[in-house]
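[1] test case, fold it:
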Amino acid sequence: MSLLHLVCPACQSVNRVPEERLRDAPDCGRCHRPLFSGQPLALTTAEFERHLQKSDIPLLVDFWAPWCGPCRMMAPAFEQAAAQLEPHFRLVKVNTEEEQTLAARYAIRSIPTLAIFRHGQEIRRQAGAMGAADIVRWARNAPR
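    Here you go, the predicted structure:
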């Protein structure tokens, strides 16, 4: 039995969940809220760091800005992708206007930009808006 570390989206505590129980809608051991909601999480820099460093599932990040038309157009597709990819991916949104240090650290030059991180390392990146099916296909084809 393989245990995965998952960061709670509500209280930020790290939970250990058996891999075979991911599909059983696990709750946080501390706050008892669901570990997955089928919706992307909006993260601050500190929350992003916690998920990046402490979670064993890949982090699929949408770097976006509120003034960006393509970002707003892609938002519903990213939400649909979250419902399909969780619990094997954690989908998050990072507002590059509010979290400029993250945008600078990862050299985000155009938005929207999607990036997949595994064990703290970026493994894949794609700039430009995509539909839900394309996001799901792109994420599932990421290197393991």
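
[2] hey, let's count contacts and neighbours off CA atoms from now on
    Will do.

[3] longest helix of the protein?
    Ranked by residue count under DSSP state H, the longest helix found in the chain is helix 69-85.

[4] what's downstream of it, the next helix or strand?
    Using DSSP states H and E, the helix or strand that follows helix 69-85 in sequence is strand 90-95.

[5] check which element follows that following strand along the chain.
    Downstream of strand 90-95, the next assigned helix or strand under DSSP H and E is helix 100-105.

[6] which other residues reach that next one?
    45, 63, 96 (CA atoms under 8 Å, 6 or more residues apart in numbering).

[7] another sequence for comparison is provided below:
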Amino acid sequence: MSESLHVICPACDAVNRVPTARLGADPKCGQCHQPLFAGHPVALDEAGFARHLSRSDVPLLVDFWAPWCGPCRAMAPAFEAAARALEPAFRLVKVNTEEAQALAARLGIRSIPTLALFKGGAEVRRTAGAMDTQGIVAWARQGR
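    Below is the predicted model:
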């Protein structure tokens, strides 16, 4: 029997059990049948972040950003491209700190953009400042 991982569906938030060997085979959600990995970052609110953090076995690479932040907007295309490069080994998510102020405060997000990598429900690394696609990919893989 192969090892399986819990993967949260970005469309319906259902928890899916996916054999590790099938992660790269475009798995679909058992509930809504949407792709579990679409090569795009997933926008999460506080509840969605908590669900992904507590239930997913896939490491979360989180971009904490705000719509008024110029460097955040400038980094958005690079983060989008990084999702295509890093999935399914990572789930890339975006958390708008204007909408999730309590979460940002609880996590001590002091500047944006901030990238944080979470594994097993715990933060393992963090960096602040905009990066290009190669920088994001390299930084994430170093934390693996």
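
[8] if we can go back for a sec, which of the contacts of helix 100-105 of structure 1 count as buried?
    When these are checked for burial by 16 or more other CA atoms under 10 Å, the buried set is 63, 96.

[9] from the chain's centre, how far out is stretch 38-57 of structure 2? Work that out for me.
    6 Å (CA atoms, centre = their mean, to the nearest Å).

[10] again with stretch 22-41 of structure 1
    Centroid separation between stretch 22-41 of structure 1 and its chain, computed with CA atoms, centre = their mean, is 14 Å.

[11] what is the end-to-end distance of that stretch?
    For stretch 22-41 of structure 1, the separation between the terminal residues is 18 Å (CA to CA, to the nearest Å).

[12] and it, what's buried?
    By 16+ other CA under 10 Å, the buried positions in stretch 22-41 of structure 1 come out as 26, 28, 35-36, 38-41.

[13] who's in contact with that stretch?
    Contacts of stretch 22-41 of structure 1 with the rest of the structure, by CA under 8 Å, 6+ apart, involve 6-11, 13, 15, 17, 78-80, 82-84, 86-88, 90-93.

[14] switch the contacts of helix 100-105 of structure 1 over to JSON lines; also include distance to Ala107 of structure 1.
    Shown next, in JSON lines, are the contacts of helix 100-105 of structure 1 (distance: CA to CA, whole Å):
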{"residue": "Thr45", "distance to Ala107 of structure 1": "15"}
{"residue": "Phe63", "distance to Ala107 of structure 1": "11"}
{"residue": "Thr96", "distance to Ala107 of structure 1": "11"}
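
[15] residues touching Ser111 of structure 2, list them.
    Counted by CA under 8 Å, 6+ apart, Ser111 of structure 2 has contacts 128-129.

[16] hang on, I meant Ala14 of structure 2
    8, 29, 31.

[17] so where do the helices sit in structure 2?
    46-55, 70-86, 101-107, 133-142.

[18] only whichever of the contacts of stretch 22-41 of structure 1 are buried, select them in ChimeraX.
    Command for ChimeraX that selects the buried part of the contacts of stretch 22-41 of structure 1, burial taken from 16+ other CA under 10 Å:
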select :6,7,8,9,13,15,17,78,79,80,82,83,84,86,87,88,90,91,92,93
